[in-house]
Structure formats: C-alpha cells, structure tokens
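**Student:** no sequence on this one, just coordinates:
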C-alpha cells in the first residue's frame, strides 16, 4: 500500500469512528434508569385509563398509562423504558381525551378528574426507584 493510499484509509477510518461514536440509541447525558411497572386500583378494582407520572427531585419525569387491568409501565423518553434512579413524587390522574370536536367543540363539558386530588395535584405519594426492576402497586381509595 502506498503512503497516499494508507493516509486516505487512515483518514476514512478515523472519520467513520468519529461518526459512529455520535450515533448511539441513548443520549450520552441520559441518567441511570430502573424499569418501573405496577398496578393501580381504586376501591380494590383495576383503574384503567389513568396516567401514572414519576417526577424525580430534578430531571425528566417518566410516565405510563394503565391498561384495562390497571397495569402500567413507565417510559422515560421515546422507546426508552424506566425512570431515573432516586426519589420520585408520584401523580396519578385521569387521561384527558381530546373529544372536543365529537362533543360539540367549544361548548363541550369541561374535563372531570375522577382520581382524588390526594393522588395528583396534592399528591404525597413517593417511591424510591432503584437500579434494575421496580414494581410499585398503588391501591387508591375514592374517599
């Protein structure tokens, strides 16, 4: 291999290494995460269609929506599952569907929260997310 060919090959290899190091599936500033799953019930019955939000002391929140069985799995961002490791305040709230066009537009009834404020706007729920798998079940009461 001539000096010029060797130099071109080295330059190409260096360029490809630099490009590939910047193309990962997770951001370089993403914190360590733990996976979080669980079940939400209200008065001992599965609570479907509610948003479960874990908010850390600082940084991005994680959220998930319960299915018909009341089960949820938190998403950190995009397709990345989990929540930041550390202490979180939990908020559980009814998912607001945007049916304003179907319900008559601007004259539609205002959104009604079906989960008591003690679990969302006035929440005192907290959990500690650790590395690995975390399962947090929430047994809510309507009173």
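**Tutor:** Alright, I've got the coordinates. Computed from a predicted model, the values in this text were never measured in an experiment.

**Student:** hey, let's count contacts and neighbours off CA atoms from now on
**Tutor:** Noted.

**Student:** gap between the helix or strand hosting residue 12 and the chain center?
**Tutor:** Per DSSP states H and E: residue 12 is located in helix 3-21. On the basis of Cα atoms, centre = their mean, to the nearest Å, helix 3-21 sits 40 Å off its chain's mean C-alpha point.

**Student:** Check stretch 135-142 too.
**Tutor:** 18 Å.

**Student:** now the strands for the protein?
**Tutor:** Under the criterion DSSP state E, strands of the chain are mapped to 33-42, 45-46, 50-56, 62-65, 71-73, 75-77, 80-81, 83-84, 86-94, 126-129, 132-135, 138-140.

**Student:** among these, which is the most enclosed?
**Tutor:** Most buried of the strands of the chain by mean neighbour count (mean count of other Cα atoms under 10 Å) is strand 83-84; its value is a mean of 28.

**Student:** contacting residues around that one?
**Tutor:** 31-36, 54, 56, 60-62, 74-76, 129 (Cα atoms under 8 Å, 6 or more residues apart in numbering).

**Student:** The structure to be compared is supplied as follows:
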C-alpha cells in the first residue's frame, strides 16, 4: 500500500507541476507582438504615444522613435498586446506630457494649453497571433 501511495503522490505532484507551468513563466494572457509606424501628412512622428485598448483586458502602449516606429508593451516585462479587437488612441507630443498610468484604462484630464493632440483611430484594429504591423497616417 505504501508503494502505491508514493506513486500516487509523485503523479499528483507532476500533474500540479504541469498545470502550473504557465503560472510563473508568462503573462497569463495570450499576447502577440505589435509594431507599426505613425505619420502625419506623410512624415514620421517622433515621441507619439500609441495605445491599443482591447474590448476586454489590459491596454498596451508604446512610444514612437524618430522614424515614427513603435513597439507595444503589455507590461514592463512583457511585449505585445492581447489578441483580439482594439480601439487605438494616438497622442502627439505637446508642451507637457500627461501623467498617470495608461494601464488604469483612464488618464487624468490633459492640462489646457498643453498642446497635446489626441487622435482616436476611426476603426478598431485586430491583433492576431502574428503579422501585426500597423501604419497610422494622421
């Protein structure tokens, strides 16, 4: 009986180990890499903030470089965005940057006269398992 018990305990431990495999090594949600370019009047826009807000779940954001290129981050440790449909908001730089976390889903109101322009992309975009390259021409 004790031999059966030791095998049962070992089997149970293996099942728990495999069941928790995704608990510690990943974000816990299906993510995909997302990159793209932001232009305005055909010219790259530097220092723009791009936010992908999914219909369910946490938003992802990124900032454009001097070529207008961005890469989204889900959290500080994980790149990408949640699979599915997203509304996109692009904030162009102004005299003062907004404060507050993007992850909360809401931002504080922008100061008047800040010079920040905010564009809501007119159509939702879909993040799929691969091939997520977007161009936003404002």
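**Tutor:** Structure's in. What do you need? A quick note: this is a predicted structure, and the numbers were derived from the prediction, not measured.

**Student:** Got a TM-score for the two of them?
**Tutor:** Here the TM-score for the pair of chains, by TM-score structural alignment, normalised by the length of the second structure, is 0.67; 122 aligned residues with a Cα RMSD of 3.1 Å.

**Student:** thinking again about what came up before, if we compare the strands of the first structure, which one ends up closest to residue 10 of the first structure?
**Tutor:** strand 80-81 (35.5 Å; Cα to Cα).

**Student:** got the buried residues for stretch 22-36 of the first structure?
**Tutor:** 33-36 (16 or more other Cα atoms under 10 Å).

**Student:** Including distance to residue 68 of the first structure, could those residues go into JSON lines?
**Tutor:** Listed next are the buried residues of stretch 22-36 of the first structure as JSON lines, based on distance: Cα to Cα, whole Å:
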{"residue": "33", "distance to residue 68 of the first structure": "26"}
{"residue": "34", "distance to residue 68 of the first structure": "24"}
{"residue": "35", "distance to residue 68 of the first structure": "21"}
{"residue": "36", "distance to residue 68 of the first structure": "18"}
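
**Student:** before we move on, back to that, dump the strands of the first structure to JSON lines, plus distance to residue 23 of the first structure.
**Tutor:** What follows is the strands of the first structure, written out as JSON lines (distance: least, Cα to Cα, whole Å):
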{"stretch": "strand 33-42", "distance to residue 23 of the first structure": "20"}
{"stretch": "strand 45-46", "distance to residue 23 of the first structure": "41"}
{"stretch": "strand 50-56", "distance to residue 23 of the first structure": "27"}
{"stretch": "strand 62-65", "distance to residue 23 of the first structure": "24"}
{"stretch": "strand 71-73", "distance to residue 23 of the first structure": "27"}
{"stretch": "strand 75-77", "distance to residue 23 of the first structure": "17"}
{"stretch": "strand 80-81", "distance to residue 23 of the first structure": "16"}
{"stretch": "strand 83-84", "distance to residue 23 of the first structure": "22"}
{"stretch": "strand 86-94", "distance to residue 23 of the first structure": "28"}
{"stretch": "strand 126-129", "distance to residue 23 of the first structure": "28"}
{"stretch": "strand 132-135", "distance to residue 23 of the first structure": "25"}
{"stretch": "strand 138-140", "distance to residue 23 of the first structure": "38"}
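
**Student:** Among those strands, which comes closest to residue 21 of the first structure?
**Tutor:** Of the strands of the first structure, nearest to residue 21 of the first structure by Cα to Cα is strand 80-81, at 19.4 Å.
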